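[1] Sequence and predicted model, in that order:
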Amino acid sequence: MDRPKPVWNYPLISCDDPLFQKAYDWEFPTSSLEEGKQKEMLKHILHVTACWSFLKPLFSSHGYTLYRSMDDDPWNTYPEPLPKAVRDPKYPYARRCYEADEDGVFGVNSGRIWAARDALGHDVVIKVISDADNPSNEFKVLQYLNEEGVRSDPRNLTIHVLEFLTIYNLVFAVMPRWDAAFRADFGTVAEVMQCGEQILECFGFLQEHRIFHGDFLDQNMGLNIATNSNKFFLIGLRDPSVTRYAVYDFGNSEIYPRDVSLRDFRANPWFKFSNYGLPFRNGPFNPFAVDFLSVIILLQCRVRHIENIVPAVGPYFDRLMSYDDDSRPTAREALVDFRQIVSQLSVTQISEKISTHYWKDGVVYKK
């Protein structure tokens, strides 16, 4: 994979134009998520939509045709009829799992992101990641992850950046469109275990490079499909022979020196402990241990529901959840144990169809 193309630049926009001036302003204002703030949220949605519309000609000049909004909902978008979609996209682009353009709906869930199609017919997403005059941590991390030697590592299961564009002092990352990883149905034990293994491998790689993700939630893991992103539990989309996963959204990330200790290092990055049901930490903490704890919490939800078929996953997660930050295994160590479980599964177990969706607080939720 070639490294991202050079950054392009345009002059600064005037204050009379509708474009938000700072990358941070494109995201939902925190206050708009509060009860009774629906009008503020709608105003922001319409403003962001206008910003993307304003930029259409500039993205078009680089070969990207932004998706159009549906008439009844500006944040339900779908591809324009031209350019025509590639029938059989190759990696790093996602598998196209829709026929008509109207079925390739991309539901926008962040003001920073909009979908587009490139001149060759590949579906991509474009994300506002930084101010050009004050590079964000996300920009720095994505640049690093897409350097030639780092990108070519097969364990680097993070989303590819195809190129960076700088327009009006805003930096945009262009990436393949990979839809959210946990909306399509899991059909077999093999599909569940493949997902778990790839997540662990990616975080082992991130820890090795001393990268703290800081926001690993369901919506920040991608699956190499492009379909109607508003539809849940679509079946038959996880054949292990063609399925890949990728971690994305590095908006809360940090990159630390390679020589810091995974065990002893302490820092104070932003981390929303309440997203994981964890108590707030006062003062510096081990960012790698806390980051990996968020991975364990998500994996337990998404893997442990097959404990009736793979009994070993129960003790595996009990053990990982029992450690404190100082003694928690690294992602690489947890991956070794996970692969040991996979290696001991019989052909019957690995191919068995599953009837459950997820595990939470000891309860298994069925399909």
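    That came through fine.

[2] C-alpha only now, for contacts and for neighbours.
    OK.

[3] roughly how far apart are the residue lying closest to residue 177 once chain neighbours are set aside and residue 108?
    Spatial nearest neighbour of residue 177, excluding adjacent residues (CA to CA, 6 or more residues apart in numbering): residue 124 at 4.2 Å. Separation of residue 124 from residue 108 (CA to CA, to the nearest Å) stands at 13 Å.

[4] So the two - more neighbours on which side?
    Taking neighbours as other CA atoms under 10 Å, residue 124 and residue 108 compare with residue 124 leading, 23 against 18.

[5] what secondary structure does the more buried one sit in?
    Here residue 124 is strand, with the state taken from DSSP: H, G, I helix; E, B strand; the rest coil.

[6] Let me know whether it touches residue 163 as I believe.
    No. At 11.1 Å, residue 124 does not count as touching residue 163 under the criterion of CA atoms under 8 Å.

[7] what residues are shared contacts of these two?
    Residues touching both residue 124 and residue 163 (CA atoms under 8 Å, 6 or more residues apart in numbering) are 174-175.

[8] Now the terminal residues of stretch 205-216, how far apart.
    Terminal residues of stretch 205-216 lie 15 Å apart, using CA to CA.

[9] What lies in contact with that stretch?
    141, 155-156, 249-258, 260, 262, 270-272, 287-288, 291, 294-295, 330-332.

[10] Put this next to the first one:
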Amino acid sequence: MDDAERKRKVLREQLRAGGSRLSFSRLTEGEEWWASRQPWLESCGYILRQRYRPGWEASWHGTQKDSLECEDHMMIFHWFLLDATRASDGKPVILKRINTVQFPDEVEITSMLSASPFASDHRNRCVPCLDVLRVPDEDSLSIIVLPLLRRYDDPRFDTVGEVVDCLGQILECVQFLHDHQIAHRDIKSNNIMMDASNMYPHAFHPRDQTMRADWEGRAHHYSRTERLVRYHLIDFGLSTDFGVTRPPYLDYPALGGYKTVPEFQGDGYDKMHDPFPTDVYYLGTWIRQDFLEGRFGGRNNDRVAFSKRLGLEFLRPLVDEMMREDPAARPSIDEVMDKFNALASGLSSWKLRSRVAKENDHPLYSMYLSVTHWCRRLKLVATRRPAIPCPDGTC
């Protein structure tokens, strides 16, 4: 059982222990905001799940069913996000509600990056903006429509080549942003997502992504090598577009998810800094925590949140450079790309096809993964699939 599966199992057990029949029967305040605007959203071409339609009553009422077995128990975790279906083609989407006073540039930057000429650059893996809705009678609120994505590492990586593909795509995306004088300013694990639609022969449910969209069983998937995926950077709420401004590019700190940025410590928060080296630091932090060392959580930061991935130590020298304390001593994103490509090109096919194990995997589970990995590996070698799923970077 991997980290994501373990977390979901614990959550379900906690909900059952807490009397889940009642907890899902009523909409939360955040859900009520969306449900009250269901007719307007439908008129805009977006269909909400049954839970958010007028007159909804919990399907498990008056039955012996456990609420967790019913699709309409699935609540939203974040009040500003809701899943929907685009009426014109049945495409699953995410609606993101944005306070344009609090985040004045997010709608503009997100939509701009999906338009010409940015959209034609193959390095542009910023989340596509499918639509922008202005909320009636709410001058400070807009909704951007995004494709349904999932965490970049769920399901887990099978091979080193798949990790190299992921890192290469995200590094290229940041290079694309920096080439256009745009600093993301909040690169972190949960702002890196994946369009995994190719991996799933049956679409996955937007809220419980282990389940099929039709709630008819678990969502089975292929590996990334078998079915190519595209990674995306999301959340441009803290981003800065310097446009035609001439260097030096300076701005006051935007405190993103990683709080260890050296230049922000002490009185650094009150000073202006170049945000582009900070983006490089954020990238290094993401790679170090999620791939090289693992991450801890819990009240005392003593619980393993994500296990260390094994077999990726070839990345450490580059990560150490990216996380240098002096921003001026960090490599630029162009230098990072050059060094990363040199590292990747130096890996043998055997290394790239090797399995990415996790430090805390149970021995029996690890044995199961090894067997299934080798079955896939022999098949992929026989069919001449590339060891790096997207070797030309155009996925």
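    Perfect, I can see it now. Since this is a predicted model, take the numbers as computed values, not measurements.

[11] What is the longest helix anywhere in structure 1 packed up against?
    The longest helix of structure 1 (DSSP state H) is helix 38-61. Contact here means 3 or more CA pairs under 8 Å, 6 or more residues apart in numbering; DSSP states H and E; on that basis helix 38-61 of structure 1 packs against strand 64-66, strand 73-78.

[12] Of those strands, which stretch is the most buried?
    strand 64-66 (a mean of 25; mean count of other CA atoms under 10 Å).

[13] Just give me the mean distance for that strand relative to structure 2.
    Mean deviation of strand 64-66 of structure 1 relative to structure 2 after superposition (mean CA distance after the TM-score superposition for structure 1): 1.0 Å.

[14] Buried residues, the helix or strand that that strand is followed by. List them.
    Counting by DSSP states H and E, the next helix or strand C-terminal to strand 64-66 of structure 1 is strand 68-70. For strand 68-70 of structure 1, burial by neighbour count (16 or more other CA atoms under 10 Å) applies to 68-69.

[15] How about stretch 235-253 of structure 1?
    237-238, 243-253.

[16] can you pull out the strands in the stretch 151-300 of structure 2?
    All strands of the stretch 151-300 of structure 2, identified by DSSP state E, counting those that start in this stretch, fall at 182-183, 192-195, 230-233, 240-241, 295-297.

[17] ok so, going back, just tell me which of the helices and strands packed on helix 38-61 of structure 1 ends up closest to residue 136 of structure 1.
    Nearest to residue 136 of structure 1 among the helices and strands packed on helix 38-61 of structure 1 is strand 64-66 (23.9 Å), distances taken as CA to CA.

[18] Counting by contacts, list what that closest one packs against.
    Secondary-structure packing of strand 64-66 of structure 1 (3+ CA pairs under 8 Å, 6+ apart): helix 38-61, strand 113-118.

[19] Other residues contacting the shortest one?
    Read that as strand 113-118 of structure 1. Contacts for strand 113-118 of structure 1 (CA under 8 Å, 6+ apart): 52, 63-67, 77, 79, 83, 85, 106, 108, 123-128, 177.

[20] hmm, 6 Å instead?
    Contact with strand 113-118 of structure 1 is made by 63-67, 123-127, as judged by CA atoms under 6 Å, 6 or more residues apart in numbering.

[21] Farthest pair within those?
    Of all pairs in the contacts of strand 113-118 of structure 1, the most separated under CA to CA is 63 and 127 at 15.7 Å.

[22] Pick out whichever of those two has more residues nearby.
    Taking other CA under 10 Å, residue 63 of structure 1 and residue 127 do not tie; residue 127 has more neighbours (21 against 16).

[23] gap between the more buried one and residue 96 of structure 1?
    21 Å.

[24] tell me the contacts of the spatially most central residue of structure 2?
    The centroid of structure 2 falls nearest to residue 193 when counting by CA atoms, centre = their mean (2.3 Å). Contact analysis of residue 193 of structure 2 by CA under 6 Å, 6+ apart lists 150-152, 231-232.

[25] same thing but 10 Å
    126-127, 148-154, 170, 230-234 (CA atoms under 10 Å, 6 or more residues apart in numbering).

[26] corresponding residue for it in structure 1?
    Aligned counterpart of residue 193 of structure 2 in structure 1: residue 222 (TM-score structural alignment).

[27] Could you pull out the helices in the stretch 151-300 of structure 2 for me?
    Taking DSSP state H, counting those that start in this stretch to define them, one finds helices in the stretch 151-300 of structure 2 at 160-179, 275-287.

[28] what range in structure 1 matches the shortest one?
    So the one you mean is helix 275-287 of structure 2. Mapping helix 275-287 of structure 2 onto structure 1 (TM-score structural alignment) gives residues 287-299.

[29] so how far is the matching stretch from its chain's centroid?
    Chain-centre distance of stretch 287-299 of structure 1: 15 Å, with CA atoms, centre = their mean, to the nearest Å.

[30] That stretch: average distance to aligned residues in structure 2?
    Mean deviation for stretch 287-299 of structure 1: 1.2 Å (mean CA distance after the TM-score superposition for structure 1).
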